[in-house]
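S.K.: Kindly return the folded structure for what I paste below:
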Amino acid sequence: MKVLHIDSSILGDASVSRQLSQAIVKQLQAGNSTAEVQYLDLAQQEIPHLTADILMGQNAEQSALGEKLIQQYLDADVVVVGAAMYNFGLSSALKAWIDRIAVAGKTFKYTENGAVGLAGDKKVYIASSRGGVYGDNSPADFQEGLLKTVFGFTGVTDIQVVRAEGVNMGDELKSKALSDALAQVQAI
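M.R.: Coordinates of the predicted model:
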């Protein structure tokens, strides 16, 4: 089993989404001793934001990086994404990664019936953390909804969210949110 572990929080060791993504990966490794993990820390490895030159393949270095990121994604059997909510959405670093892996002809294609994903047959875990409490299907959630849409667009249908929310609303709520989320991880 090949696992692609992505973290995107800018908070380092203080990050709840990083704690959750690491717990998920450890749980996966406990269940599969031959698991190979590739780690991508988007707060450390800069992925430049999409530009016209990058999109049109006019920057060889960035084209090579894009191909590498796509191949990592396609090769993975399991993708674990640590995603903290920033201002109702994703970190810009995670969005830059999405812009590099959502590529027509590579991870999806257009047909006469619409888009068809090419990267399916994998499991995605979203380790989500939020300072406030939003719940499922919140109109203020442009974090989990966007991730589910992107992964679904590339053909992935097996998506599980492990969420800790309210982590900036006091120590008691943060502790409960983390405990509840880690209990979800144990069930993986």
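S.K.: Please count neighbours and contacts with C-alpha atoms only from this point.
M.R.: Will do.
S.K.: Strands along the chain, start to end?
M.R.: Taking DSSP state E to define them, one finds strands in the chain at 2-7, 36-41, 78-84, 108-111, 114-117, 123-130, 158-165.
S.K.: Of those, flag the one that's most buried.
M.R.: Counting by mean count of other Cα atoms under 10 Å, strand 78-84 has the highest mean neighbour count of the strands of the chain, with a mean of 27.
S.K.: S179 is nearest to which of the strands of the chain?
M.R.: Counting by Cα to Cα, S179 lies closest to strand 158-165 out of these; the figure is 8.5 Å.
S.K.: Could you also give me the structure for this next sequence, so I can compare it with the first?
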Amino acid sequence: MNILHLDSSITGEASASREITAAITKALSDTTSDAEVTYRDLAAQPLDHLTLPAFGSDESQAVLAEFKAADVVVIGAPMYNFTIPSQLKAWVDRVLVAGETFRYTENGPEGLMGDKRVIIAVTRGGLYGEDSAQRSVEHAERYMSDALAFIGITQPTFVIAEGLKISDAAREAAMAAAHHGVGKLVPLAA
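M.R.: You can find the predicted model right below:
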């Protein structure tokens, strides 16, 4: 199993999303003897924002190849200012490529990556879940869902930890719930 592990948090070892993606990747790796993990730290080694010259660059091609070769993609997506970090957006811009991961047809766009499993660790300082008053400004989980659906990945798995900045107790409870969610992923990986 080829696992692509992506982190995008700028907070280093204090990052909740990095903690969760590490746990997900470990849980997946522990389920099979043939796991190969490719790791990309989008904050420590950011991709340039997409430009026309960068679009066809060797680096962009390598990013696309890593994504296409992965059986499972684990993405750390902390919510910054209502959406994903720009570092992660630069990665998304490299993998949503016409003719590679989707194509245009007479009936509209068609995703070509439907056989790929994607697990996303979304972390949020406040409360932005389905029943929250702030749901309308949550654009991290929703953006990732829409971008992935465009390329055929219609059922990504989300492990969400939110309310992390409300209090120490709220952070502890949210992280415990997220780790519990990671534990439920293991049977799905086998």
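S.K.: care to give me the TM-score?
M.R.: Counting by TM-score structural alignment, normalised by the length of structure 1, the TM-score of this superposition works out to 0.94. Behind it: 182 aligned residues with a Cα RMSD of 1.1 Å.
S.K.: need the strands of structure 1 in TSV with distance to Q62 of structure 1, can you?
M.R.: Listed next are the strands of structure 1 as TSV, based on distance: least, Cα to Cα, whole Å:
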stretch	distance to Q62 of structure 1
strand 2-7	19
strand 36-41	16
strand 78-84	22
strand 108-111	20
strand 114-117	23
strand 123-130	26
strand 158-165	29
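S.K.: At which residues are the helices of structure 1 located?
M.R.: Using DSSP state H, the helices found in structure 1 span residues 16-31, 52-55, 60-75, 92-101, 144-153, 171-186.
S.K.: Give me the aligned partner of R171 of structure 2 over in structure 1.
M.R.: Residue pairing (TM-score structural alignment): R171 of structure 2 is matched to K174 of structure 1.
S.K.: check contacts around the residue most central in space within structure 1.
M.R.: Ranked by distance to the mean C-alpha position of structure 1 (Cα atoms, centre = their mean), the top residue is V81 at 3.0 Å. Going by Cα atoms under 8 Å, 6 or more residues apart in numbering, V81 of structure 1 touches H5, I6, D7, S8, S21, V124, Y125, I126, A127.
S.K.: which ones are touching the counterpart of the first one in structure 2?
M.R.: Okay, so that is H5 of structure 1. Correspondence of H5 of structure 1 to structure 2, assessed by TM-score structural alignment: H5. Counting by Cα under 8 Å, 6+ apart, H5 of structure 2 makes contact with T21, T25, V37, T38, Y39, R40, V73, V74, I75.
S.K.: Y39 of structure 2 now?
M.R.: Here Y39 of structure 2 is in contact with L4, H5, L6 (criterion: Cα under 8 Å, 6+ apart).
S.K.: Identify whichever of the strands of structure 1 lies nearest to D53 of structure 1.
M.R.: Each of the strands of structure 1 was checked against D53 of structure 1 via Cα to Cα, and the shortest separation belongs to strand 108-111, namely 21.1 Å.
S.K.: Could you tell me where the closest one falls in structure 2?
M.R.: Per TM-score structural alignment, the counterpart of strand 108-111 of structure 1 in structure 2 is residues 102-105.
S.K.: average offset between that stretch and structure 1?
M.R.: Relative to structure 1, and after both are superposed, stretch 102-105 of structure 2 has an average distance of 0.5 Å to its aligned residues, where the measure is mean Cα distance after the TM-score superposition for structure 1.
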